[in-house]
Structure formats: C-alpha cells, structure tokens
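Asker: Below is the sequence, then the predicted model.
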Amino acid sequence: MAVRPEGTPCWADAMFDDADAAKRFYGDVLGWTFAEPDPRFGDYAQAYADGKAVAAVSPTMPGMEGGAGAWCLYLASPDLDATAQKVRDAGGEVLMGPMDVGDFGGMLLVRDPGGVVFGVWRAGTHQGFDAEAVPGAYCWAEVYTREAPAADTFFSRVFPYRVRHVEDTGGMDFNVYALGEDAVLGRMKMNAADFPPEVPSYLNVYFTVPDCDDAVARVTESGGRLHFGPVDTPFGRFASLGDPQGAAFSVIDITTTEGEMPKITDVS
C-alpha cells in the first residue's frame, strides 16, 4: 500500500478503562475481531473487519483511569518534527511526541486551539487502514468545534488543505478540508442548542455499517446511547452514538442515500 498523502486520515484507536468490554461492544456492533494484545505497547490490540486491520483498542494508561473513552483519529505526515513545529506555529499544542513506535512508525498527539485532540502518524511497517468505506471500517471524520474559524485556520496551516464551504446544510456551519479535489475531513461548528457547554470539542469518527438502523439497535441493546439520528443524507444514512464507556462515534450506511449533493465552494 502506498504511503498516504500528508493530512489524509490513516488510523483510529481508543483507550478504555475496560478494554475487554470495549472489544465485546464493538465486536457486536461492527463485527470486529481482535488480535492478541501486544504487551510491548500497552496491550494494544488491532481490530479487524473481514480480516483487514481497521482500528485498535487498548487499556487506559496507568494514572489516567476514570475518564470517558475517546476515539483518536490520526492524520498522515512524512515528517513529524516539521508537523510538530507547524502545530506550535499555528497556535496548537503538542501533547506527546514525536516518538517512535517500534518499526511500526512514529506518532504525535496534538490539540488544536479549540481543544480538539488528534494524532499524527508517520508510517513505517504500519501504514494505516487496510480497508475503508466497507462494513466495519473507517469511512469519514469531522472536527466538532466551537471555534470554527480558528479550526479552519489551524488545520489549513498544519496540513495542505483547501477549506471548502458546504452550502444548503439547514443552517449548520459546515466546511470540508480537501486535498486537491478530494474532501478528507469535515468541520462542524458546535452550537449551544445541540451541544451543552460540558461537551468538549472532539473529532467524530464514522464507521461503515451495512444497515444503520440495525447498528443503532445493537448499540442501545449493548448499553450504548443514541445521540442523533438515524437520518438520511446524500452521503448515506447515519446516526451519532456513544459507547457504554462514553466514547462518541458515528455509523453510516453509504448505500442508502437521499437528496441531492450540496453545493461546495472554496473558502481558501
């Protein structure tokens, strides 16, 4: 597999206080199977959909227990030191790294000026997702932030993104970040009506499912929560959810679509 262009989403993982419970939950909802945990890397365990690596889970690091779980999306970079400097120059914060992860690659953990935490990955032997946009695999992600203009400025300074505005979204402030002609990441402004002040800014990861309604039923039956949806869109039928340990994520059936594609115009 070719190394992904800079700024492309390339991997997702999450830490949980109860990693075994998380495996049972996502195995039921998304059909994942798991590799044996790797004790060299904090019992990190890759998740597979139809034999393809699509994500990973691990136990919470010692001393960090008690918080809600959260999915972390990684964006590709060929040079972690250069990306770390761009993050700082753009007003963000490097929380961890750059650090090597064996021969798998290298990583940064970063926070943007509005509080969105994400990872940066330099590929080694581990180049990222083995599959995308198929059942059980990553499909899309969106930056949810109250600091929308600051997010647009930050992400387009750190990565070679074109910022594009999506029109006709029912009053939502929604942009996409594009590499060339390809939109690779969304940006949603969090409004006070739908997002209480205690909900922090975050990166919402979408996983593909063959049937959105069935996936929602599996989530609620397994102790998770439905936050929004299901709803039909030109991109697919999706729902926003929370797992039993508090990690937010979304599911989308990209085969079930409704309506015309919105107009998208360049911002920068």
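Answerer: Right, received. Where do you want to start?

Asker: CA only for contacts and neighbour counts going forward, please
Answerer: Noted.

Asker: host element of residue 152?
Answerer: Using DSSP states H and E, the element containing residue 152 is helix 148-158.

Asker: Mind listing what's buried along that helix?
Answerer: By 16 or more other C-alpha atoms under 10 Å, the buried positions in helix 148-158 come out as 148, 151, 152, 153, 154, 155, 156, 157, 158.

Asker: if I look at the residue minimising distance to the centre of the chain, how far off is residue 155?
Answerer: For the chain, the residue nearest the mean C-alpha position is residue 205 (3.3 Å; C-alpha atoms, centre = their mean). Distance of residue 205 to residue 155, computed by C-alpha to C-alpha, to the nearest Å: 17 Å.

Asker: got it, and residue 13?
Answerer: Remark: distance between residue 13 and residue 155 (C-alpha to C-alpha) = 21 Å.

Asker: picking that back up, after the helix holding residue 152, next one along is what?
Answerer: Tracing the chain C-terminally past helix 148-158 and defining elements by DSSP H and E, one meets strand 162-166 next.

Asker: now that next one, how far from the centre of its chain.
Answerer: Put simply, strand 162-166 sits 19 Å off its chain's centre (C-alpha atoms, centre = their mean, to the nearest Å).

Asker: packing partners for it?
Answerer: helix 148-158, strand 174-179, strand 264-266 (3 or more C-alpha pairs under 8 Å, 6 or more residues apart in numbering; DSSP states H and E).

Asker: Can I get those in JSON lines including distance to residue 82?
Answerer: As requested, the helices and strands packed on strand 162-166 are arranged in JSON lines below (distance: least, C-alpha to C-alpha, whole Å):
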{"stretch": "helix 148-158", "distance to residue 82": "9"}
{"stretch": "strand 174-179", "distance to residue 82": "19"}
{"stretch": "strand 264-266", "distance to residue 82": "27"}
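
Asker: quick one: which of these is nearest residue 25?
Answerer: For the helices and strands packed on strand 162-166, proximity to residue 25 was assessed by C-alpha to C-alpha; strand 174-179 is nearest, at 30.5 Å.

Asker: Presented hereafter is structure B, for comparison with structure A:
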Amino acid sequence: MLTTRYVTGSPNWLDLGTPDLETATAFYGGLFGWEFRSAGPDAGGYGMFQLDGRTAAGGMTVPPEQGPPSWNIYFQSPDADATADAVRGGGGTVLFEPMDVFDLGRMAVFTDPSDILFGTWQPGRNKGLDVAAEPGSLCWLELYTPDQNDALAFYTGVFGWETSMMALPGGTGAYTMAHPAGEAAETMFAGVVPLSSDPTETGAYWLPYFEVPDCDASVAKAGELGGTVRMPPVELEGVGRFAKLADPTGARFAVIQGAQVAQENAEAA
C-alpha cells in the first residue's frame, strides 16, 4: 500500500504537465477538491495542488511543443546522480540531468528503454507528497509497457524493486506488483502490465490512480467538468471499483474506490 513513509524506490512525488493550468485547476478542484498554490516567482510557474492544506501533487504549464499533457511520476532516491548513472547503464535515457531545486531536494527526469517518462526525487527539505492513499490523493500506479520482463529488469536495476504476484479472478492470469527492496509485500505500490493485455491503452506510460469515495460519482463528475471516460467503472473482487479517465486537455489518470469502501457503499444502498 502506498504511504508517505517514503523509502528508496517508492513513489514520492507526481506532477501534471498541462498546456492549460487554469483549466486543470478547475477540473481537479471540482473532482478532488484540490486548490492550486504557486511555489513563488522563482519557481517558473510551478505550484502545488493541495488537499485541505496538504500537497497532493505538483503542476505547471507545459506548452504543446514541449510535450503532451501528462502526469509524471517520481521515485525516491538517496542519490539522484547515482540513479542517473544506473538509468544509463540499464539502457534508459537521462532527459534532464540531476539538479538542485532550491534546498527542497534534487531531481532528474528520464525515460526507460521503452521511452516511458519517469523521474527521481532526492529529498531535501521537501520529503515528498504530504498525503497518499486517502480520497483525492495518489494511491496506486500502473506501468503499461511493451515488455514486462525487460521493464522489471530495468527498474529493479535502477531502484532495487522486488515483486509479488496476485492471481486474477477466474484463472485469467496473474498481476505483477512492485514494492521497495527489503520491504514487505504489503508495501506494494504499482502493477506492471503488458501493454498488449489491455485494449484500453494505446501507448506505454505510467498511469496514476487516485482514491475516491465513490467511483461512479467521480466518473460522472469528471464528465461534467469536461473530462473523458476512457474506461467506464469496473468492479474487481478484492480490489475495488475503478475507471480510467482523461482530463480536459488529455492527461490520463484513473480513479479507484477501494474494496472496503465499495462494500460499505453497497451495504448502505
């Protein structure tokens, strides 16, 4: 389970690159209750999406010529420079060399061997997101990749991840999950999914999931706010009810109503 007890290799930050920050702020504010707070005049327009005064994500304007609208995931490292070396050694690419962000921490941005974007955050004064696995915050990740084995070998080499497996309902296969090195399997934070196994996905990328109290209500609200439903709500036994969405500019994400909440809602209906 994703928590704010960050260790090496765990996701500790995410941010939105969007061509229209005002529209994004209105959308995610209406959907999750976030408020955008600028990081100040020296931060180049970067700011924080806050949930009840706690940082749930970062965000900034990214012109279309610099890249498509997207959510970007960062994993904790004790040494961003060493992580950059490991990325190169594993066949990835360093897009932005490690750099200090004031006294907040040190960051770098990469692509893996399948050209999937991700980053690393070496904490300084900023240890990472203030909230996780609560309604309106990041609770899970999925990596959609053309080669599951190669992806696992790469990220294991870079961050030391370990994996566990969960049988899918109906004997349809198994779901591979990652957790930080040396930690219990219960600290899993991501699934690694072959791109060919999911017809709703047309490109390799990291997909963030945000916890919501009611999946169907959130999907309806996203539509009202100008978002797109890429996959309608689906129930997965023991996991919960989830759906895949895109915001008004096309940034992809998912929402999930955890199994316990889904059961409580069903019993109350």
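Answerer: Here it is on my side, so go on. If you're wondering where the values come from, they're calculated on a predicted model, not measured in any experiment.

Asker: circling back to that earlier point, who wins for proximity to residue 33 of structure 1 among the helices and strands packed on strand 162-166 of structure 1?
Answerer: Among those, strand 174-179 sits nearest to residue 33 of structure 1 (C-alpha to C-alpha), with 31.7 Å.

Asker: quick one: contacts of that closest one?
Answerer: For strand 174-179 of structure 1, contacts defined as C-alpha atoms under 8 Å, 6 or more residues apart in numbering pick out 7, 156, 160-167, 183-189.

Asker: With residue 71 of structure 2 as the reference, measure out to residue 241 of structure 2.
Answerer: From residue 241 of structure 2 across to residue 71 of structure 2, the span is 21 Å (C-alpha to C-alpha).

Asker: Could you do residue 149 of structure 2 as well?
Answerer: Using C-alpha to C-alpha, we find residue 149 of structure 2 at a distance of 24 Å from residue 71 of structure 2.

Asker: again with residue 50 of structure 2
Answerer: According to C-alpha to C-alpha, residue 50 of structure 2 and residue 71 of structure 2 sit 16 Å apart.

Asker: With residue 258 of structure 2 instead?
Answerer: Residue 258 of structure 2 is 21 Å from residue 71 of structure 2, where distance means C-alpha to C-alpha.

Asker: Following the chain onward from the one helix or strand residue 257 of structure 2 maps to, which element is next?
Answerer: Element membership of residue 257 of structure 2, judged by DSSP H and E, is strand 252-258. Moving toward the C-terminus from strand 252-258 of structure 2, the next helix or strand (DSSP H and E) is helix 259-268.

Asker: before we move on, the earlier item: in the buried residues of helix 148-158 of structure 1, find the pair that's most separated.
Answerer: Farthest apart among those by C-alpha to C-alpha are 148 and 158. That separation is 15.5 Å.

Asker: about what we covered before: between the helices and strands packed on strand 162-166 of structure 1, which one is closest to residue 67 of structure 1.
Answerer: helix 148-158 (24.8 Å).

Asker: who's in contact with the closest one?
Answerer: The contact list for helix 148-158 of structure 1, computed with C-alpha under 8 Å, 6+ apart, reads 83, 86-87, 90-92, 112-114, 145, 161-163, 177, 187-189.

Asker: That helix vs structure 2, average offset?
Answerer: Its aligned residues in structure 2 lie a mean 0.8 Å from helix 148-158 of structure 1 after superposition (mean C-alpha distance after the TM-score superposition for structure 1).

Asker: Any buried residues in stretch 188-195 of structure 1, and which?
Answerer: By neighbour count with 16+ other C-alpha under 10 Å, stretch 188-195 of structure 1 contains the buried residues 188, 189, 190.

Asker: Format the residues you listed as a markdown table; extra columns: distance to residue 128 of structure 1 and secondary structure.
Answerer: A markdown table is the format used below for the buried residues of stretch 188-195 of structure 1 (distance: C-alpha to C-alpha, whole Å; DSSP: H, G, I helix; E, B strand; the rest coil):
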| residue | distance to residue 128 of structure 1 | secondary structure |
| --- | --- | --- |
| 188 | 25 | strand |
| 189 | 28 | strand |
| 190 | 29 | coil |
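
Asker: could you redo the residues you listed as TSV and give each row distance to residue 196 of structure 1?
Answerer: Formatted as TSV, the buried residues of stretch 188-195 of structure 1 follow (distance: C-alpha to C-alpha, whole Å):
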residue	distance to residue 196 of structure 1
188	15
189	13
190	9
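
Asker: any idea which of the buried residues of helix 148-158 of structure 1 is closest to residue 172 of structure 1?
Answerer: residue 148 (11.5 Å).

Asker: separation between the residue in structure 2 that that closest one lines up against and residue 204 of structure 2?
Answerer: When structure 2 is aligned by TM-score structural alignment, residue 148 of structure 1 is paired with residue 148. The gap separating residue 148 of structure 2 from residue 204 of structure 2 is 11 Å, by C-alpha to C-alpha.

Asker: now residue 125 of structure 2
Answerer: Note on residue 125 of structure 2: its distance to residue 204 of structure 2, by C-alpha to C-alpha, is 33 Å.

Asker: pretty sure residue 98 of structure 1 belongs to a strand, no?
Answerer: Yes. Read with DSSP: H, G, I helix; E, B strand; the rest coil, residue 98 of structure 1 is one of the residues of a strand.
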